[in-house]
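1. Predicted model follows, preceded by the sequence.
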Amino acid sequence: MELRQLKQLLVLSETLNFHRAAERLHMAQPPLSTAIKKLEQELGVQLFDRLPGGLQPTPAAQVVLRYARTTLFYAEEIRRAAREGASGEQGVLKVGFVGSSTYSLMPRLLSEFRRDFPRVDLIIEESTTIDLLRRLDTHTLDVALVRFPVLEPTAARVTLLQPDHLMLAVPADSHHAQRDDVALSDLAEEPFIGYSRTHVPGMHALVMYAFQQAGVVPRIAQEAIQVQTILSLVESGLGVAIVPAVARRHAGSNVRLVRVSQLADTIKVGIALAVHPDNATPTTANFVEMACRLMRSEPAAMDTA
């Protein structure tokens, strides 16, 4: 039994006339008659009663037709899925992200991708930059939004999407809160909330390097992994912290972000798109192309500086 035969059966059941069915199928009538007879022999049932007024589907044909329609539908779905899969219009995309990418960038990227590729199933997972890079290298993620700059060794290609700079987060009642600019040397006696050297080694190294350049050894009171956690600790009065400027959109009312010119002018940070070069699936390529296109078309929106 072939799909071609099922289609011929379906058309014949609609026209109930071999001549008209053959015309719709763009074939001669004798081959159509032969094909239907072979199908009847293969199934072991008669599908049509040949009456003086035309053809009449038998009860057996009614059952066969129901399954034939379903089979042809799923056959077409398979063809469409293959076409869309080859073009990246259907499939699964595993996206990893760091928490700070959710402030503005990730929702915009996912919304745009969902609109352009509604048949792609998105699986999103939050983690740290070091873990996301590891998962890209082991091919358990397709793409990842990671903190920039990437200081960890990785085979992934990294493209900066959302430039940013660092600012000082202080409690609203801090004597630094009303200042326009704070120097790192002013923080020598402040309890400092830093990034975990184990889980966020890149940001930890970056901030500690900045303090070292300023000749300051920060008094570490607490370490955390996520920016939102750090902001909560600042709001609780446990200390001050260095955070990306984009975090001000979600800082609590009892937190102030103050410019640190030494950081804003010398250290560029942000959110970057990381992709392993071996991951050349059409779906991944579509996401990368879309993200880069969005970056080019909306530079003002992407730039939080």
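-> Arrived safely. None of these values were measured; they are calculated from a predicted model.
2. CA only for contacts and neighbour counts going forward, please
-> OK.
3. What residues sit buried inside the one helix or strand Thr284 maps to?
-> Using DSSP states H and E, Thr284 sits in helix 282-297. Neighbour-count burial for helix 282-297 flags Pro282, Thr283, Thr284, Ala285, Asn286, Phe287, Val288, Met290, Ala291, Cys292, Leu294, Met295 (criterion: 16 or more other CA atoms under 10 Å).
4. what sits against Val182?
-> By CA atoms under 8 Å, 6 or more residues apart in numbering, Val182 lies in contact with Leu168, His176, Val258, Arg259, Val260, Ser261.
5. Tell me the secondary structure at the residue most central in space within the chain.
-> By CA atoms, centre = their mean, the chain has its centre lying nearest to Val95, at 4.3 Å. Secondary structure state of Val95, per DSSP: H, G, I helix; E, B strand; the rest coil, is strand.
6. who's in contact with stretch 19-34?
-> Identification of contacts with stretch 19-34 by CA under 8 Å, 6+ apart yields Gln8, Val11, Leu12, Thr15, Phe18.
7. let's go with 10 Å and repeat that
-> Under the criterion CA atoms under 10 Å, 6 or more residues apart in numbering, residues 5, 7-15, 17-18, 35, 37-40 lie in contact with stretch 19-34.
8. ok, Leu3 to Pro299 distance?
-> As defined by CA to CA, to the nearest Å, Leu3 lies at a distance of 52 Å from Pro299.
9. let's bring in a second model and compare:
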Amino acid sequence: MSDSLTFRLLRYIKASAATLNFTRAAEQVFVAQSSLSHQIGKLEDNIDVAIFDRLQNGLKITPAGRIVAAYAENTLREWDQMLVMARAVQRNEVPPLRLGFSSFINAKLLEKFREGYEGMFSGCVIQLMSGDPLLSLQRLDARTLDCAILPLPIDTSLYSVQQIAQSPLVVCMRSDDALAEHAQLDIRDVAPRITIFRDPELQPSAHSRLLEMFAEVDIPIHLTCSARTPGEIQWMVKERYGLALIDQLSPLDPGLITRPLAELNWTADTAFVYLNHADHVALPFIERFLRETWTDSRRRKSPTKSRIPEQMELLV
């Protein structure tokens, strides 16, 4: 796009698209109507794009103009956010980022998130608060948390959700289990022994998704033991209460091993979550950076490495 597309012109375009009237748009941006319409017309000539159709009773935005107007609105919003953040950093006025997390989140994700945050906003503080996913979401609703790193799924109609990691679900067992001799396991053979699960009350939506996954392969779920932490799950496995599905990235206690499931792409997915319309000044920058990095990591994914856990560069 032409270098003549300055912030001033972006504001002219945004106001004109909102009002569909050059006169009312000029009043919004405190400029003469003749100057605003002339500069938009000159821009249209320079970039060879008709942004507006001029009508007798106002304006009509063109299909191409909608693209330009959306760019103008997004760019101006990001500019305003950047100014607010830059001023807050300069004045040492950035409030602590209150970050919630679930015990089922790999600790390295939190470590790398902190490193990335400090890289973006040096000297800005993170305050951690652990809790099960449902409690963390309640704290977001009550605004006692600014954001959280939680297992998916999360209701995207209520929260801004950006996936940041994905890794296969694997079967956790004792290292002396007969199944340890197999490189991969068939879910139909091993399902009756998978009896240890995360407590459904910790995140009902995640448990519902688990039920759907089992139903998709026509296998009943045998939930006889439930746990509130990864440590409890692994203790139950060691004590021979059954097998469990866990995140491949989870660190294992001594005496335990994992084996992948054959022909299934069941994954543990993790997301950065915050309340829609949350007001911490850093959140738009964090979310944008995580979104772009996750998109890049997905684009670079090799089809031959589908069993390798994926994490954003920030979190590798």
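-> Noted; the coordinates are in hand. Bear in mind that the values here come from a model prediction, so they are computed numbers and not experimental data.
10. hmm, back to that, does the helix holding Thr284 of structure 1 pack against any helices or strands, and if so which?
-> On a contact count with 3 or more CA pairs under 10 Å, 6 or more residues apart in numbering; DSSP states H and E, helix 282-297 of structure 1 meets helix 59-87, strand 91-97, helix 105-116, strand 143-148, strand 157-164, strand 269-275, helix 299-302.
11. which one of those lies closest to His199 of structure 1?
-> strand 143-148 (12.5 Å; CA to CA).
12. just the helices and strands packed on helix 282-297 of structure 1: most buried one?
-> Counting by mean count of other CA atoms under 10 Å, strand 143-148 has the highest mean neighbour count of these, with a mean of 28.
13. What span of structure 2 is that one aligned with?
-> Alignment of strand 143-148 of structure 1 against structure 2: residues 147-152, by TM-score structural alignment.
14. Run through the strands of the stretch 101-250 of structure 1 in chain order.
-> Remark: strands assigned in the stretch 101-250 of structure 1 by DSSP state E, counting those that start in this stretch are 120-126, 143-148, 157-164, 166-171, 191-195, 219-224, 240-244.
15. can I get these in TSV with distance to Gly270 of structure 1?
-> Output for these, formatted as TSV (distance: least, CA to CA, whole Å):
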stretch	distance to Gly270 of structure 1
strand 120-126	17
strand 143-148	5
strand 157-164	5
strand 166-171	9
strand 191-195	16
strand 219-224	19
strand 240-244	7
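16. Could you name the stretch from these that's closest to Thr304 of structure 1?
-> Smallest distance to Thr304 of structure 1 across those (CA to CA): 5.3 Å, for strand 157-164.
17. That closest one: average distance to aligned residues in structure 2?
-> After superposition onto structure 2, strand 157-164 of structure 1 sits on average 1.1 Å from its aligned residues (mean CA distance after the TM-score superposition for structure 1).
18. Which position in structure 1 pairs with Ala183 of structure 2?
-> Under the alignment (TM-score structural alignment), Ala183 of structure 2 maps onto Asp180 of structure 1.
19. sorry, back to before: what's the closest of the buried residues of helix 282-297 of structure 1 to Pro107 of structure 1?
-> In terms of CA to CA, no member of the buried residues of helix 282-297 of structure 1 lies closer to Pro107 of structure 1 than Ala291, at 11.7 Å.
20. That closest one contacts Glu112, doesn't it?
-> Yes - with contact defined as CA atoms under 10 Å, Ala291 of structure 1 counts as touching Glu112 (8.7 Å).
21. which residues do those two both contact?
-> Both Ala291 of structure 1 and Glu112 are contacted by Met106, under the criterion CA under 10 Å, 6+ apart.
22. circling back to that earlier point, from the contacts of stretch 19-34 of structure 1, list the buried ones, please.
-> 5, 7-13, 17-18, 35, 37, 39.
23. Determine which two of these are furthest apart.
-> The span of those, defined through CA to CA, is set by Asn17 and Leu39 at 16.9 Å.
24. ok now do Asp173 of structure 1, which residues does it touch?
-> Glu235, Gly237, Asn254, Val255, Arg256.
25. again, only this time at 8 Å
-> Asp173 of structure 1 sits next to Asn254 when contact means CA under 8 Å, 6+ apart.
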